[in-house]
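# Dropping a prediction and its sequence here:
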Amino acid sequence: MQPEPGSSRRSFLKTRVGAAFAAGTPSVTQSQVTAAAATCNRPLPRITVHADGHLLCGDDGSPFFWLGDTAWQLIQETTRDECSYYLHTRARQGFTVIQTVVLAEFDGVKQTTTERLLPFADQDPSRPNDPFFDRVVEIVEEAGRLGLYVALLPTWGDKLTAPWGAGPRLFRTDNLDVAQGYARYLANKLKAHFNVLWILGGDRPPRTEAEDTKPAQDWTPIWRALADGLNEGLGSRPTIVYHPSGGSSSSRWLHNEPWLSVNGMQSGHGGGHDVPVWDMISHDYALSPPKPTVDLEPNYEDHPYNPWPQWDPAIGYFRDHDVRKQVYRSVFAGGCGVTYGHHAVWQFANRRHPVENHADRDWIDALYRPAARQMAFLRFLIESRPFFARIPDQSLIAGDPGRGGLHLQATRDRDGSYAFIYFPMMDLPVTIDLSRLRATHFRAWWYDPRTGVATPGSPPLTAERTEFRSPPYGPDWVLVIDDISRNYAPPGLTRLA
């Protein structure tokens, strides 16, 4: 006998989600929560690529910083209450984008959602099940009320590519009209909601080269068909980013595809500590024509370190410092934002089903892990200085910027009125070339990426080359250098218009 829909999960909700709501779980700061609430009361603008080609903005000209969270299994694995709790929490924490999937990775075509819904009749994508997609619309609507954008994958990559995954392979080069029709249907249901961004790819390459006995394969025509369907369903050009497999960027294959708005990359979890994501971002930033670039999947917080092909528990997990090092250096290298992820959250790990790949806690506990709470401080820092003038500039660092865990990354604005330099370790001496800035007197701050608090670093500076040493605790810091004449507020404190 089948239980009443949702009945087997209510005790979990009462003990975890309900208790967390009642307790008034921590967020960022009260002033930031108030500001977020004000945003929710205004219609969200549609997001597009800024005229400079490297950043994102609203269609009203407002700056937009992509601060994403991977919630890949949100539609498939959460109850209504759980989904609402998740969205409220991430909104309070200052995230701007929720990345999730319609046809989920873990048997999202054959297995019902927690609401007992399937996406298609008889696994036929030309026969969509309206109640399933109505639920997708409800999630997008709730996110919008909270000031959140949803970066939506119409399908995980295994539903059309062969290398790995459960599938089934619904979309093929011999049924491109089916892929296009599905995307058209989905986009048409969501065309009234401006808080939707689109992701294609789903952890898969768009094509592979011939290797040993394996022939070359090219799924690009299917992705084009999906993009065409989105365009037709929306009646306007969608903003699309591509999510490739680990260690790669979409620019390798797709930079010149006209439907691709933003290059996506996955620096990933399998390359060890301090994967040089700054090099990946710099490569994409230099391409012509310019397109924004964003790391959609850096090392997740509490993800097992290098777990493939077999994980050794002795080498542990990526923790908050690992996350901060990657996201700050990614953005300072030229990213239009960055995505955070937690290994228990993306899969919504709980006792209803086995956890994937050694998750060490459930998703509700994971929502409040240190890096999750700290991500907003990166966004607030970027938004506290001129937004659209930001460029990467390693020449601010006189000498070798270091490698791996000691690599420093610098950014400034075109006018030379401010600079940010990320120091990955404490007590690290570096000479900064202030001649790259266009001022005669400077103010320095040390910005703490764990708390979002800035401390004045020194008396006013005038020398062209000045040595700075990061504070002797931390471990990591951001050096902020301002033109005194601009009278900027302390870093991270006030959002500039």
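Now that the structure is in, tell me what you want to look at.
# From now on I want contacts and neighbour counts done on CA atoms only, so please keep to that.
Fine.
# The stretch 51-200 of the chain: helices as residue ranges?
Here the stretch 51-200 of the chain has its helices, by DSSP state H, counting those that start in this stretch, at 74-77, 80-92, 130-145, 176-190.
# can I get those helices in a markdown table with distance to Gly264?
Formatted as a markdown table, the helices of the stretch 51-200 of the chain follow (distance: least, CA to CA, whole Å):
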| stretch | distance to Gly264 |
| --- | --- |
| helix 74-77 | 21 |
| helix 80-92 | 22 |
| helix 130-145 | 22 |
| helix 176-190 | 20 |
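# Please work out which of those helices is packed deepest.
The highest mean neighbour count among the helices of the stretch 51-200 of the chain, using mean count of other CA atoms under 10 Å, belongs to helix 74-77: a mean of 25.
# Run through the neighbouring helices and strands of it.
For helix 74-77, the packing partners by 3 or more CA pairs under 8 Å, 6 or more residues apart in numbering; DSSP states H and E come out as strand 97-103.
# now the strand it packs on against helix 80-92, angle please.
With axes from the mean of the first three to the mean of the last three CA atoms, to 10 degrees as the basis, strand 97-103 and helix 80-92 are set at 150 degrees to each other.
# which other residues reach strand 97-103?
Residues outside strand 97-103 that contact it (CA atoms under 8 Å, 6 or more residues apart in numbering) are 66-76, 108-109, 119, 136, 148-156.
# Could you list which of those belong to strands?
Trp66, Leu67, Gly68, Asp69, Thr70, Tyr149, Val150, Ala151, Leu152, Leu153, Pro154, Thr155 (DSSP state E).
# okay, now the third one: neighbour count?
So that's Gly68. By other CA atoms under 10 Å, 27 other residues sit near Gly68.
# Check it against this one:
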Amino acid sequence: MSRLEVDQNQSNFVLDGKPFFYLGDTVWSAFTNITTEEWEYYLKKRKEQGFTVLQINTMPQWDRCASNQKLYPFATKDGYTFDFTRWDERYYENARKMCRMAVEKGFQLALVVLWLNHVPGTWGSRMIDDNVMPREMIRPYTEKIVEEFDEFHPVYVISGDTDFDTPQAVEYYNIALETVCEKSPLSLKTMHIKRGYDLIPEEFLDRIDFYMFQSGHNKEGQDMAYKLPESFREKYPEKPMINAEPCYEQMGYSRKAYGRFQQEDVRKAAWSSILSGACAGVTYGAHGVWNWQKINKPQNPVLGEGFDAPFPWQEALQFPGAWDYGLIRRILTDLRVRKLVPANELLENDTEEIRMAVSGDGRYFIYLPYSTRLSIRKELPDCTARAVDLENGRNADVESSVENGRTVLGMHPFQKDVLLIVEEMR
């Protein structure tokens, strides 16, 4: 089995020496909630849709839906509070079986080691502290994770949805990261951090291989999809970047605000991130898949964020946005795009919602939420331009002209968002 690596360009990944686009799905609750039969169907469907990576929590997701599985990583009397000194080997046996099924289908795994509610001094453990892991168990637990799962060559996501605002949180995650580096030196490591957050402690920077950020599920603040990669590019050494938790399709707006994110919203979050520097990949989420809502089970109350109720997983698995994310991978893979450098400074249009990047080989990629004329601060006299309808996959030629040292692109004929691909003739 091959191991995922960082490309020499420090912007993307390679697998077996070939470019690899990280198209992830958040199925955080897989190891506790999903039966073998359900998992088999899930893997088949996500493979058809074009996904390449599965993001799974190795601990029970704190806001998962109810399940009859009764599988937990530690001994427990009530299915809620754990005895961190006693493993439940049934859990790991089942989890390894699920991992084996996934890798046999061609998926890469991204396994979260320590979700924030198990770590003192995080926003999650301040909300609910019943299962904070004792400090002395961090290293044994992390060793256990590597021992059980390293044969599958996963990406190790050391933290889950966390902040690093206290010395305790930094210490816990430092122990976990140090342990994974020691026990699995060749694996890729990263940190999954909370919505709108861009702080990575300096002591972690030389030991993580790429950055994950989260534009999240607040209706206000969706501009984080492009502002966070801009911030990471400015503050930190160059490494691949991924929006590891953009708004999920049909997720209710957080803070109990009325409304749900639609297919077009999740497309916008993805392309806004990719063309702003996070071109290594992107992660999708469906409200009902990440927490695995079953038809005959009560809906989960969802701690903290106050989201509206999820859809049954069978319905959520079919949301149309999943196919749109598969199209992202196909477009960039078919065009052999290895690196995208943000280039919004070339656009004259007065809005940050339009995002632009260049590939370095005479191609310009522009995400356009609504049809309008565009002006590029560069003469491209013999360029070709086409608009890809991101909902239906249709293509249309777009007129271009050079005026006063600028290249002007005409309106495209589609009523929703498109990707404009402009190529210089060489």
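Here it is on my side, so go on. This is a predicted model, so every value here is computed, not measured.
# picking up where we left off before, could I get the ones in strands among the contacts of strand 97-103 of structure 1 as TSV with distance to Glu383 of structure 1?
Formatted as TSV, these follow (distance: CA to CA, whole Å):
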residue	distance to Glu383 of structure 1
Trp66	11
Leu67	12
Gly68	16
Asp69	19
Thr70	22
Tyr149	18
Val150	21
Ala151	21
Leu152	25
Leu153	27
Pro154	31
Thr155	33
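# And those residues, which is closest to His269 of structure 1?
Thr70 (13.8 Å; CA to CA).
# Now for the equivalent of the closest one over in structure 2: which residues touch it?
Alignment note (TM-score structural alignment): Thr70 of structure 1 maps to Thr26 of structure 2. Contacts for Thr26 of structure 2 (CA under 8 Å, 6+ apart) come out as Leu54, Gln55, Ile56, Glu245, Thr283, Tyr284, Gly285, Ala286, Val289, Trp290.
# I'd guessed the last one sits against Phe31; true?
Translated: Trp290 of structure 2. No. When contacts are counted by CA atoms under 8 Å, Trp290 of structure 2 is not listed as touching Phe31 (11.5 Å).
# re earlier: now that we have the contacts of Thr26 of structure 2, which of them are buried?
The neighbour-count criterion (16 or more other CA atoms under 10 Å) marks Leu54, Gln55, Ile56, Glu245, Thr283, Tyr284, Gly285, Ala286, Val289, Trp290 among the contacts of Thr26 of structure 2 as buried.
# Could you dump these into TSV with distance to Asn131 of structure 2 added?
Below are the buried ones among the contacts of Thr26 of structure 2 laid out as TSV (distance: CA to CA, whole Å):
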residue	distance to Asn131 of structure 2
Leu54	25
Gln55	22
Ile56	19
Glu245	24
Thr283	28
Tyr284	28
Gly285	26
Ala286	27
Val289	24
Trp290	21
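# What count of nearby residues applies to Asn175 of structure 1?
12.
# Show the buried residues in the ones in strands among the contacts of strand 97-103 of structure 1.
Trp66, Leu67, Gly68, Asp69, Thr70, Tyr149, Val150, Ala151, Leu152, Leu153, Pro154, Thr155.
# distance of the third one from Pro456 of structure 1?
Which is Gly68 of structure 1. From Gly68 of structure 1 over to Pro456 of structure 1 the distance is 30 Å, taken as CA to CA, to the nearest Å.
# cool, the second one as well?
Separation of Leu67 of structure 1 from Pro456 of structure 1 (CA to CA): 27 Å.
# Ok, the first one next?
Distance of Trp66 of structure 1 to Pro456 of structure 1, computed by CA to CA: 28 Å.
# Please apply the same query to His343 of structure 1.
As for His343 of structure 1, its distance to Pro456 of structure 1 is 36 Å (criterion: CA to CA).
# More neighbours: these two, which one.
Comparing His343 of structure 1 with Pro456 by other CA under 10 Å, the one with more neighbours is His343, at 27 against 13.
# how close does the spatially most central residue of structure 2 sit to Leu340 of structure 2?
The C-alpha lying nearest the average C-alpha coordinate of structure 2 belongs to Ala244 (CA atoms, centre = their mean; 2.2 Å). Here Ala244 of structure 2 is placed at a distance of 18 Å from Leu340 of structure 2 (CA to CA).
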